[in-house]
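Chemist: Take this sequence and fold it.
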Amino acid sequence: MGVRRKAAIGAVGLLVVVGLVAAAFATGVLGAPSAGLIDHGDWGTVTENETEVVTTVWVDNPNPFGITLRNSVGVEYGLYLNGVGLAEGEKRGVDIPAGNTTVDISTYVRNDAIAPWWVAFVEDNETVHLRAESTADIDDGTVVADLPTQNRTMLANSTPVIDALSQSAAEAEGNYTRTVDTGLREETLGYEVRRGWASWGRVTDETTTVNFHYRIHNPGSVAPVPAVPEGLGMEIGMNDVTLFEAEGDRFETTDTERSAVIAPNETQSVTFTVRMNNSNVDDWFRSHVRNDERTTVETRVQLVFETGGETFRLPRLDGPGYTCEFQTAIMVDDQETATDCAQPDSVTPE
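Modeler: As a prediction, the model looks like this:
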């Protein structure tokens, strides 16, 4: 008998066995196995290339003997954050011994899914929506169990990342003036920042845009001052991963010409836009997982103006900037979602 014919007969035989077992379940000759969820997922091994998710289900076989149907019995799992499929996988060829047993399924977060999730995360106002799905089945369509779908929402009404950037922008609030000799008399030259904050702009898989908004007043009585800085420095680190940074004139202005000035005793609203590369977002995500889903955010923003031969740095010192923390509970059991990142209060009323 030829090899192909033997294989064909073997395949037909397996299908017959599967069909007979399914029929036995349906007619009550065999007790149908049941299944349930023990844990919708725990973080496993984290490497530079992938992040493991381990899901555990229980399966109860009421029959006095085990069930083995090669690849016909399996468990499938899917993890979705903000509607983006981060990890999907299955384990087939599951042996079901008599009685109760547990099955671990390992799936892996795809690095190429992190950037689309970041887009959804920012667009959802930094709220994390978790959905985890599991199914145990037999290949012929007989479903052993549709395991409960896990749904969870985290960081609702919290925006830790943009709040941290807003706090750094707000650190520029205050007076930055000097008395200069014009040759005729002494005059006040400089700036007063009445308010500073940040907001998200357009975000794609490749880039993230942040808008920095300022209410800037010219406290001088004679000379106008530039409304647009010579340079803008911005950095955001999360768990010591430099997520985004920009220096110098790598920014755009919104509704303000670069040559625009603020007249004496006048106040102007200006917006500076920084577009940054998302290449380090997956590095931060892995650090967040390794750190039990805790992230320390460090931000720094500084404007540099030049006028009348003087340089003004807002804020004055290159300090550590603003630091805060947030934590999630995607896979960490019994952990509360929390953050101490908060929106700034303006030190000077408009």
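
Chemist: all contacts plus neighbour counts: C-alpha atoms, from now on.
Modeler: Fine.

Chemist: Tell me the secondary structure of the residue most central in space within the chain, please.
Modeler: Per CA atoms, centre = their mean, the C-alpha nearest to the average position across the chain is that of residue 118, at 4.6 Å. For residue 118, the assignment made with DSSP: H, G, I helix; E, B strand; the rest coil gives helix.

Chemist: To compare against the first, here's the next sequence to fold:
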Amino acid sequence: MIAKILQIIGGITILSAVAAGGVLVAAPGMVPTVTDSPNDSAEIRIVDNQWGEVTEESIEVQSEAQITNPATTFQSEVSADISMNGYQMVSTTTSEETIEQGTSTATIESQISREDIPEWWVSHIENGEESEMKVELSGDFSKGDLNVSPSTEQNRRFQTDIRESIRMQLKGFEGDKAGYLITVNNTNAEWGTVNQQQTEIILKVPVRNNHPTEEIPVTDFSGSLRLNEILLLDWESEQNSYIIQPGETQTIEIRAYIDNQDIDDWLATHIKNGESSDYEIELSLSIGPLGDKSSLAVCSGRLNTTLLSENIPGPTRDGCELQRPEIVDSFDTGSFELRENPVIKLRDEKIISGEDIDSGGVLPNDGDNLPNGGDNLPGSEEEGDESSDENTPGPNESPDAIANADQLSGTAPLTVTLDAGESSDPDGAIEEYRWSVEGPTPDGRSEEVTRQFQTAGEYNIELSVVDDDGAEDTDTLTVTVEAADNPPEAVAEASPTSGEAPLNVDFDASGSNDPDGDIAEYVWRFDDLSSPERGEDVSHEFDDPGRYDVQLRVVDQRGNEDTDTVTITVNAPDNPPEAVAEASPTSGKVPLEVDFDASESSDPDDDVARYRWEFDDGRGPRFGEEATRTFTDPGTYDVELTVTDEQDNTDTDTVEIEVESNEPPNAVAEANPSSGEAPLDVTFDASRSSDPDGEIERYTWQIEGATPGGQGETIERTFRTRGEYEATLIVVDDNGARDRTSVTVDVEGRFQANQETVDLDPTLELTEASFQNRSTMSSAQIPRSPLQRDDSIVRWGSSEMLSLPSASRVKQLAGDS
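Modeler: The predicted structure follows:
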């Protein structure tokens, strides 16, 4: 029911059959742009929609969308809005995803809240069980600073046919019932008023009393409607009784009510069953002679819809199980009494008792009770008196006139064939037939004539027959012509048919007509969720812009109806929007990042469509209510905001951004002390650094070698090995500008072996053996460097130890001193 819903909903879901969602073209490294050409373009289309899980709170719709992207990678969001008769059921946006080149699919799950179903139902009934489902799909595709938003919409109408299901089953009750005591014909069901709490349905059952002399009371008319075993309708007549006169028809009318809170329970079972509902309608009548609440029939069938399911739509009927209780011998209710043997009067005033009527209501061919002893009637074996003396002439016997008609009642124009073929003459032949027809219908002079009655009324017809001796006999019959059951013709007119909201329109149904001249009701439905109005002339105000198909329904006295539609176009007032551009901050030094906000902009019609920002910096625009831009060059920038509404009315506002230049800081690095023997503790100081137009926010030290650097205006470090070390200072000011400088630290060292100092005293008598014999030295502790020469001291590899000179070299050095 709620129909090809969808694709859509809730995560999105995009109802049934949403067409291509807009087209994008993109070359590698470029931003996609909209195009009408399908070649080399990116597009979105709906592949499939199906129902998901049905819970106590919601009904899920699953939508599969295909995205074709032949050119470039971009970021994407997809938004979906689904409405029914203008009432929004779902609005959702997917999370942003990266769409790679090629073709990909995505499944979107959305939830229809069951709490929203009764409100939609009101509009559905007011539109004659018809809903227009509108699905709007839009994409937000972006790359860099630019974006584009293709969109599409799809409209679909669908029907539920619950009223037609009821009408179809009421038709199953028609015909002769209860031993032909009553006849039910022309049953009908139609919707009445509907509000947020309940839905009214009006049931009409015309009942004819077939008894020729007795009244029949109908003391109750009750019944029920179940869909998938959900009881939607349960009714009982409010009247104490209907008294139906002999041979007359009276329409029993019931106003039953559906609790709208039960609709979502039924719809949930309907969707679980694949958009199919089994229904059962039971009808009971309390008829005087039949006993209390005699069930006439129980009918069943199935109702299918095609929202997201491939069904054959509409109601079907499985059949009715008819109940025909026996007629009781007597029944007494107040003044009413059905006698055991009711008496039927014949036209010749002879009497036949009820006992002589067979079970089918047919009079017997009994000569004791029929005119002329039953002679010459069908079934009589004698055509005359065979015992009479053929040679003895007697007095002339009169002929017997019998007038018959192929039908004695009907609606105009009614064609009736009058037949005198059963007339007879006992002792001769009939020479002449004369038909006298009341009213403008011409008379006739043959055994069989055909006449057509154009207008309603009762027509007395007399047949006269004359035999060959001039004797005459007459017979009469009455033809009852009812007004033709012709449907009315609805003609809806409106003035004006278009204009700006709010629009007041006068509606006129005076051009409608009915061939029988008996229009009973005019009902106007305005397609805007308002209640229907009744009357030949009505006025209605449309508050919101849109296209409204206003339906006129005309009903005649017999329940026949016709509809006509007039379209009203309500335009939004041509009020331009008001643009308000705000920025924070509005001034500062390069590089300056500024946030822009258009949320204070407004539109009298509340239909802002687009926001566009132009930044006056030689780069492209940005779109959206909010935007951010970083200005890297000094200068004054007039940033312009353009706001556009749905009618393409625009307004602009400008905000000025002042961007100042920034002088870099001056880095000054000092080391104290800057030289000394290892281990050497050094304090690095940047306190003399400065910034001419701001403040220094960060100090970073980078030190050569294994000594770590650090952060801060001053740091302390210890150097444990000899060498020259360069320390670099980097300072950054409050606008991101930076400067750097360096300072050098000279660390001097002494020879060490296993942490023992070897003093090269020139007065010391050293021999190579003396070094080798030291208890703390060994060849492993003081290995001979492969780079050592007799006349030099060379640093040994990557070791922090120094190689020793040979003993002879030490002596030489001492002697030289």
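
Chemist: ok so, going back, what's the matching residue for the residue nearest to the centre of structure 1 over in structure 2?
Modeler: Counting by TM-score structural alignment, residue 118 of structure 1 corresponds to residue 121 in structure 2.

Chemist: do you know how far that match is from residue 56 of structure 2?
Modeler: Relative to residue 56 of structure 2, residue 121 of structure 2 is positioned 18 Å away (CA to CA, to the nearest Å).

Chemist: With residue 219 of structure 2 instead?
Modeler: 41 Å.

Chemist: More neighbours: which of those two?
Modeler: Between residue 219 of structure 2 and residue 56, counting by other CA atoms under 10 Å, residue 219 is the more crowded of the two (18 against 11).

Chemist: contacts for the helix or strand where that one lies?
Modeler: Under the criterion of DSSP states H and E, residue 219 of structure 2 resides in strand 216-227. With CA atoms under 8 Å, 6 or more residues apart in numbering as the contact definition, strand 216-227 of structure 2 has outside contacts at 209, 231-237, 239-246, 252, 254, 266, 277-289, 293, 336.

Chemist: so what's residue 630 of structure 2 closest to, chain neighbours aside?
Modeler: residue 593 (4.1 Å; CA to CA, 6 or more residues apart in numbering).

Chemist: Ok, residue 282 of structure 2 next?
Modeler: Closest residue to residue 282 of structure 2 apart from its sequence neighbours, by CA to CA, 6+ apart: residue 298 at 4.5 Å.

Chemist: which SS state does that neighbour fall under?
Modeler: What three-state DSSP gives for residue 298 of structure 2 is strand.

Chemist: Equivalent analysis for the one 10 residues further on, please.
Modeler: Local secondary structure at residue 308 of structure 2 is given as coil here, using three-state DSSP.

Chemist: so it touches residue 52, yeah?
Modeler: No - if you go by CA atoms under 8 Å, residue 308 of structure 2 and residue 52 don't touch, sitting 10.8 Å apart.

Chemist: who's more crowded, these two?
Modeler: The residue with more neighbours, out of residue 308 of structure 2 and residue 52, is residue 308; 24 against 16, by other CA under 10 Å.

Chemist: corresponding residue for the more buried one in structure 1?
Modeler: The equivalent of residue 308 of structure 2 in structure 1 is residue 331 (alignment by TM-score structural alignment).

Chemist: need the contact list for the closest residue to its match other than its chain neighbours.
Modeler: Nearest non-adjacent residue to residue 331 of structure 1, counting by CA to CA, 6+ apart: residue 42, 5.1 Å away. If you count contacts by CA under 8 Å, 6+ apart, residue 42 of structure 1 has them with 53-55, 331-332.

Chemist: and residue 42 of structure 1, what pairs with it in structure 2?
Modeler: Counting by TM-score structural alignment, the partner of residue 42 of structure 1 is residue 50.

Chemist: ok so its match is a strand residue?
Modeler: Yes - under three-state DSSP, residue 50 of structure 2 falls within a strand.

Chemist: Against residue 409 of structure 2, how distant is it?
Modeler: Counting by CA to CA, the gap from residue 50 of structure 2 to residue 409 of structure 2 is 55 Å.

Chemist: what do you get for residue 274 of structure 2?
Modeler: Distance of residue 274 of structure 2 to residue 409 of structure 2, computed by CA to CA: 48 Å.

Chemist: what do you get for residue 731 of structure 2?
Modeler: Distance, residue 731 of structure 2 to residue 409 of structure 2, using CA to CA: 113 Å.

Chemist: Residue 139 of structure 2 too?
Modeler: Taking CA to CA, one finds residue 139 of structure 2 at 68 Å from residue 409 of structure 2.

Chemist: the more surrounded of those two?
Modeler: A side-by-side neighbour count of residue 139 of structure 2 and residue 409, using other CA under 10 Å, places residue 139 first with 22 against 17.

Chemist: residue in structure 1 matching that one?
Modeler: Mapped onto structure 1 by TM-score structural alignment, residue 139 of structure 2 lines up with residue 136.

Chemist: hang on, the earlier thing: tell me the contacts of the match of residue 118 of structure 1?
Modeler: Applying CA under 8 Å, 6+ apart to residue 121 of structure 2 gives the contacts 260, 263.

Chemist: Show me the subset of the contacts of residue 42 of structure 1 that structure 2 keeps too.
Modeler: Counting by both residues aligned by TM-score structural alignment, their matches' CA atoms under 8 Å, structure 2 reproduces these contacts from the contacts of residue 42 of structure 1: 53-55, 331-332.

Chemist: For residue 99 of structure 1, state which of these is nearest.
Modeler: Nearest to residue 99 of structure 1 among these, counting by CA to CA, is residue 55 at 20.1 Å.

Chemist: Residue in structure 2 paired with residue 225 of structure 1?
Modeler: Using TM-score structural alignment, residue 225 of structure 1 sits opposite residue 216 in structure 2.

Chemist: and if you look at residue 201 of structure 1?
Modeler: Aligning on TM-score structural alignment places residue 201 of structure 1 opposite residue 192 in structure 2.

Chemist: shouldn't its match be in contact with residue 201?
Modeler: Yes - between residue 192 of structure 2 and residue 201 there is a contact at 5.2 Å, judged by CA under 8 Å.
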